[in-house]
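Enquirer: mind looking at a prediction? Sequence and model below.
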Amino acid sequence: MIKVADRLPAGKLQEYIEVEGEGCTIGPNTFDVEKESAGKRIAIFALPGAFTPTCSAKHVPGFVENADKLKAAGIDEVWCVSVNDAFVMGAWGRDQKTAGKVRMMADGSAEWVKSLGLTLDLTAKGMGVRSQRFSMLVDKGVVKTLNIEAPGKFEVSDAETILAQAKG
């Protein structure tokens, strides 16, 4: 499992792009995690699934509401990672009004989350392999803080925790 002081593992995530520009086409675009995190301070939070109750009511809204404070604390980007496809993540981003605040990154086959060692098996609930709920502060590709939730909890991976860690 990934831990503080580790480098983020190599991998690809997808993001649904609404407006063409900067070499990105409209629709799903694939991004290399190493290239996207190079030279940046990023708050990454991951959750079990788009449009699920805690994720939609608390987790994503907290990061959207605190986007300006996170930027003021030196965070270059905020990524939301979920084991959903880019189309679902794009629709969820529109629903949550994340544009310009949170990048909605899809890990459709859970490959990147598997490389982190942070999967959650929800097969018994009909959801397959998902991501555990967690957040991390990453500086130039290196994990500086890691906050992993206990199953069914939402206590340490919220925007306020990352904001306090970013300021510290």
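Expert: Now that the structure is in, tell me what you want to look at.

Enquirer: from here on, contacts and neighbour counts on C-alpha atoms
Expert: Will do.

Enquirer: neighbours of Gly62, how many?
Expert: 15 (other C-alpha atoms under 10 Å).

Enquirer: put this beside the first:
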Amino acid sequence: MLKIGDQVPAGTLQEFVEVEGGGCALGPNPVDVTAALAGKTVALFALPGAFTPTCSAQHVPGYIAQAEALKAAGVDEIWCVSVNDVFVMGAWGRDLAAAGKVRMLADGSADFTKATGLTLDLTARGMGLRSKRYSMLLVNGQVKTLNIEAGGKFEVSDASTMLAQAAAR
């Protein structure tokens, strides 16, 4: 399992882009994790699924609300990663007005999530393999903080905790 001091595993996530720019075409675009993290400080948070109650009501909205404060604390980008397809992540980002604040990144086949060792098996609940709820502060792809939630909890991966960690760095 990923731990503080590790480099985030290489891989490709997908992002649905609605406004062309920055070298990204409209529609789904691959995001090379290693290249996208190079030279940046990124607050990455992951969650079990798009449009789920805690994720939609608290987790993502918290990061959207704290986006400017996180950037003021030295965070270049905020990433939301979930084991959903890119179209679902794009629709969820539109629904939550995340554009320009939080990048909604799809890990459709859970390859990135498996590589981190932070999987959550929700097969019994009809959701298959998902991601645990967690957050981490990454500097040039290296894990500086890692906040993994206990099952069914939302206590340490929130935006306020991440803001305090980014500000203390």
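Expert: Right, received. Where do you want to start? Bear in mind that the values here come from a model prediction, so they are computed numbers and not experimental data.

Enquirer: list the contacts of Asp6 of the second structure.
Expert: Gln142, Val143 (C-alpha atoms under 8 Å, 6 or more residues apart in numbering).

Enquirer: distance check, it against Ile78 of the second structure.
Expert: From Asp6 of the second structure across to Ile78 of the second structure, the span is 19 Å (C-alpha to C-alpha, to the nearest Å).

Enquirer: residues in the first structure aligned with the helix or strand Gln14 of the second structure falls within?
Expert: Per DSSP states H and E, Gln14 of the second structure falls inside strand 12-17. Using TM-score structural alignment, strand 12-17 of the second structure lines up with residues 12-17 of the first structure.

Enquirer: near the closest residue to Ala110 of the second structure other than its chain neighbours, how many other residues are there?
Expert: Excluding its sequence neighbours, the residue lying closest to Ala110 of the second structure (C-alpha to C-alpha, 6 or more residues apart in numbering) is Val83, at 5.5 Å. By other C-alpha under 10 Å, 29 other residues sit near Val83 of the second structure.

Enquirer: equivalent analysis for the one 4 residues further on, please.
Expert: By the criterion of other C-alpha under 10 Å, Phe87 of the second structure has 17 neighbours.

Enquirer: quick one: contacts for it?
Expert: Going by C-alpha under 8 Å, 6+ apart, Phe87 of the second structure touches Phe16, Pro28.

Enquirer: which residues in the second structure form helices?
Expert: 33-37, 53-54, 60-65, 67-72, 86-96, 111-116, 159-168 (DSSP state H).

Enquirer: residues of the fifth one that come out buried?
Expert: With burial defined by 16 or more other C-alpha atoms under 10 Å, the residues of helix 86-96 of the second structure counted as buried are Val86, Phe87, Val88, Met89, Gly90, Trp92, Gly93.

Enquirer: same thing with the third one?
Expert: Applying a neighbour-count criterion of 16+ other C-alpha under 10 Å, the buried positions in helix 60-65 of the second structure are Val60, Pro61, Tyr63, Ile64.

Enquirer: next: the fourth one.
Expert: Taking 16+ other C-alpha under 10 Å as the basis for neighbour counts, the residues of helix 67-72 of the second structure that come out buried are Ala67, Ala69, Leu70, Lys71.

Enquirer: and if you look at the last one?
Expert: When neighbours are counted by 16+ other C-alpha under 10 Å, the buried residues of helix 159-168 of the second structure are found to be Ala159, Ser160, Met162, Leu163, Gln165, Ala166.
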